[in-house]
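J.: 3D, please:
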Amino acid sequence: MGRTNGGGGGSSPSSDSSRKFMEFAERNARLAGRLADLKVGSAELFLQTTEQTRMALCISDPNKPDCPIVYCNQAFVELTGYQRDDIVGQNCRFLQGRGTKPEAVSKLRQAVETEEYTVVDILNYRKDGTAFWNAVHVGPIYHEDGSIAYFFGSQWDITELLAARETIVENERIATELRHRTDNLFAVLAAIVRLSAKDTDDAAELSEKIERRIEALAGAHRMSLTGEGLAEDKSNLRTLVESVLRPYRNSHADRLEIEGGAFDLSRKNITPLGLTLHELATNALKYGALSTVDGKVRVDWKETEQFVEIHWIENLGSASERLDTHPPTQGSGSGSRLINGVVRGTGGSISTDYRPDGLQATIRLPIKNKVSF
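T.: Have a look, this model is predicted:
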């Protein structure tokens, strides 16, 4: 709240300042008349008023080097935790600290240099080191001849107000995200029922297929709500892969390999990827590597500039010839259409290659997910 040059000698107001000064002078003349009627000295009235208000106030002198504080009221003392003797004589920057943004300081400095009124939200620090958000209102005070006399500053602790505002914004974001996810879940559920029904006329088989897919969908969705929940839009990729494949690893512990470093997967990608891995694992158990005596499955991943690539690699082992019955992920099966749809909805893609020694699939998911399924 101080002039950067901080030298003595008042400066003459600009043309805008002159106009404002004339307005102030007229208003002050009217106020002076009213104050005279109160029969109370102006200094006494000022002190009693400022000391009783709960608004923190200070006055600084731009005509002295570094524009020091020359007066502060009791509310300012209580707000900052400093004693009056520790405050008077200092520039207001003594309340600034490591987290104070230069933009806020610059705005205050510009207001002082141009003799303008301004309000700035700035991060300040109390004597005990605790931070608080301070709504600082700064403005000039002129002599009768129009020269600058002082700057006043009022301070208001808005920490709780900003926290409440952020809570409202965060709650709105979470509500929007939950609506978005609910819509997505219903869309995928509808696709599961619709596509599953195309592959069979047997009610029991259809029921089992739908039930397993919905269980996989629910498991992946639960994953997206664990850990940091909705507060952090990410979840560990390895945790998801291990969770989806755990039922298969229990009976094929030495035939399922998971290899990959730590990677924070966008939560928007968790449900589609979990459902896709479930389909691939189910197909491997029925038709692929896990249906043979010594077949193996390997899952690994790597990060590229825009995508994370998840590789599903099957090795049929001794059954090295291509199977006559292809997995449902090939062609127009419901599994293929389902996972193609959910992966494509993320802005990603899935490609499959049916080799003589087993299926290889590559799932590409965008690192910065902007599209939802």
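
J.: hey, let's count contacts and neighbours off CA atoms from now on
T.: Fine.

J.: where along this structure do the helices fall?
T.: For the chain, the helices defined by DSSP state H cover 15-38, 42-52, 74-80, 84-87, 102-114, 159-197, 203-223, 237-251, 270-286, 334-345.

J.: For the comparison step, fold the sequence that follows:
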Amino acid sequence: MALEISKIMDRAVSSTAEGITLSDISSPEQPLVYVNGSFERMTGYGKDELLGKNCRFLQGKETDKNEVAKIRNAINLRQNCTVELVNYKKNGEKFWNRLTVSPVSLPEDATQYYVGVQCDITDIKVAQKKITDYSLKLEQKNESIKNALQGFNATIGRAMYNASSTSKRLAEKEISADREVAKMLAKINEATESVNDLILNLRAALVHLGGADRLHNIDLVNFKVLRNSPDTKR
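T.: Predicted structure coming up:
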């Protein structure tokens, strides 16, 4: 029965989609003593090219040395460890490898081997980078929109402030009794209401885009025709 289970385990390890390796850490070079077919396909190397070598030959210029140090430290302490690092295939193509290493304890209470489980997560990393790049572009686009809205808000605010000042000066000079001037002021009042609504909408858009902290302090304008102005409808 034990022999049958052993054969089943051998078949299971050989059939799994993850790359499985076994390293002899009792040797100074900690060479590979077993690799399954998935690891061969993942790296592009044949079994005869892998056995007897340390896995470090899969490393390259983009391999994070800090992640490699984590593996080395875990083995020295006889601990489990999971890292994500760039490795290189036989043809030079790089791939992202999620590697988990675990000590294999023997009956003699000595750790001679380490099992490594490797998973190619290149597609996940590529997708994550696309999401990050898209988010950055979206943030930049939103920033451009905020700047445009802020500039528009400021321009309208200044123009309407000037118009408001003119209206007030006309009222102070008591020339609003003139029918034509009264009509002009009434039209300004009507236009101002529309512009005020536009400014409010612009401010709401800026708040939605996160630009509220940089809003220009421009008050809404209110034009008032003097109470003693002639009725423009007469």
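
J.: circling back: deepest of the helices of the first structure, which one?
T.: Most buried of these, by mean neighbour count (mean count of other C-alpha atoms under 10 Å): helix 270-286, with a mean of 23.

J.: still on that earlier bit, using a markdown table, lay out the helices of the first structure together with distance to residue 366 of the first structure.
T.: Below are those laid out as a markdown table (distance: least, C-alpha to C-alpha, whole Å):
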| stretch | distance to residue 366 of the first structure |
| --- | --- |
| helix 15-38 | 54 |
| helix 42-52 | 59 |
| helix 74-80 | 48 |
| helix 84-87 | 54 |
| helix 102-114 | 34 |
| helix 159-197 | 18 |
| helix 203-223 | 18 |
| helix 237-251 | 13 |
| helix 270-286 | 12 |
| helix 334-345 | 10 |
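
J.: I'd like the distance between residue 12 of the second structure and residue 19 of the second structure.
T.: 12 Å (C-alpha to C-alpha, to the nearest Å).

J.: Around the closest residue to residue 64 of the second structure other than its chain neighbours, count how many other residues there are.
T.: Leaving aside its sequence neighbours, residue 64 of the second structure sits nearest to residue 85 (C-alpha to C-alpha, 6 or more residues apart in numbering; 6.2 Å). Counted with other C-alpha atoms under 10 Å, residues neighbouring residue 85 of the second structure total 19.

J.: what residue of the first structure takes the place of residue 85 of the second structure?
T.: Counting by TM-score structural alignment, residue 85 of the second structure lines up with residue 122 in the first structure.

J.: still on that earlier bit, between the helices of the first structure, which one is closest to residue 133 of the first structure.
T.: helix 159-197 (4.8 Å; C-alpha to C-alpha).

J.: for the closest one, the distance to its chain's centre please.
T.: Relative to the centre of its chain, helix 159-197 of the first structure is centred 15 Å away, using C-alpha atoms, centre = their mean, to the nearest Å.

J.: so it versus helix 334-345, what angle?
T.: Relative orientation of helix 159-197 of the first structure and helix 334-345, computed by axes from the mean of the first three to the mean of the last three C-alpha atoms, to 10 degrees: 150 degrees.

J.: Can you tell me which of the helices of the first structure is nearest to residue 147 of the first structure?
T.: Using C-alpha to C-alpha, those put helix 15-38 closest to residue 147 of the first structure, at 9.2 Å.

J.: what does that closest one contact?
T.: With C-alpha atoms under 8 Å, 6 or more residues apart in numbering as the test, helix 15-38 of the first structure has contacts from 42, 115, 142, 144, 146.

J.: when you align them, which residue in the second structure goes with residue 111 of the first structure?
T.: In the second structure, residue 111 of the first structure lines up with residue 74, judged by TM-score structural alignment.

J.: go on, residue 148 of the first structure?
T.: When the second structure is aligned by TM-score structural alignment, residue 148 of the first structure is paired with residue 111.

J.: Same question for residue 241 of the first structure.
T.: Aligned against the second structure by TM-score structural alignment, residue 241 of the first structure finds no counterpart at all.

J.: hang on, isn't residue 241 of the first structure packed against residue 274?
T.: Yes - Residue 241 of the first structure is within contact range of residue 274, at 7.4 Å (criterion: C-alpha atoms under 8 Å).

J.: who touches both of the two?
T.: Common neighbours of residue 241 of the first structure and residue 274 (C-alpha under 8 Å, 6+ apart) do not exist.

J.: rewinding a little: is it correct that the residue nearest to residue 64 of the second structure is in contact with residue 94?
T.: No - Residue 85 of the second structure is not in contact with residue 94 according to C-alpha under 8 Å; the separation is 10.1 Å.

J.: and the closest residue to residue 90 of the second structure other than its chain neighbours, how far is that from residue 50 of the second structure?
T.: Using C-alpha to C-alpha, 6+ apart and skipping the chain neighbours, the partner closest in space to residue 90 of the second structure is residue 44 (5.2 Å). Separation of residue 44 of the second structure from residue 50 of the second structure (C-alpha to C-alpha): 10 Å.

J.: Ok, residue 59 of the second structure next?
T.: As judged by C-alpha to C-alpha, residue 59 of the second structure and residue 50 of the second structure stand 14 Å apart.

J.: circling back to that earlier point, which ones are touching the match of residue 111 of the first structure?
T.: 80, 81 are the contacts of residue 74 of the second structure under C-alpha under 8 Å, 6+ apart.

J.: Tell me the spacing between it and residue 111 of the second structure.
T.: Counting by C-alpha to C-alpha, the separation of residue 74 of the second structure from residue 111 of the second structure is 13 Å.

J.: Please apply the same query to residue 95 of the second structure.
T.: Relative to residue 111 of the second structure, and taking C-alpha to C-alpha, residue 95 of the second structure is found at 30 Å.

J.: Of those two, which one has the most company?
T.: Taking other C-alpha under 10 Å, residue 95 of the second structure and residue 111 do not tie; residue 95 has more neighbours (19 against 16).

J.: Contact partners for that one?
T.: Neighbours of residue 95 of the second structure in contact, by C-alpha under 8 Å, 6+ apart: 86, 87, 88, 89, 120, 121, 122.
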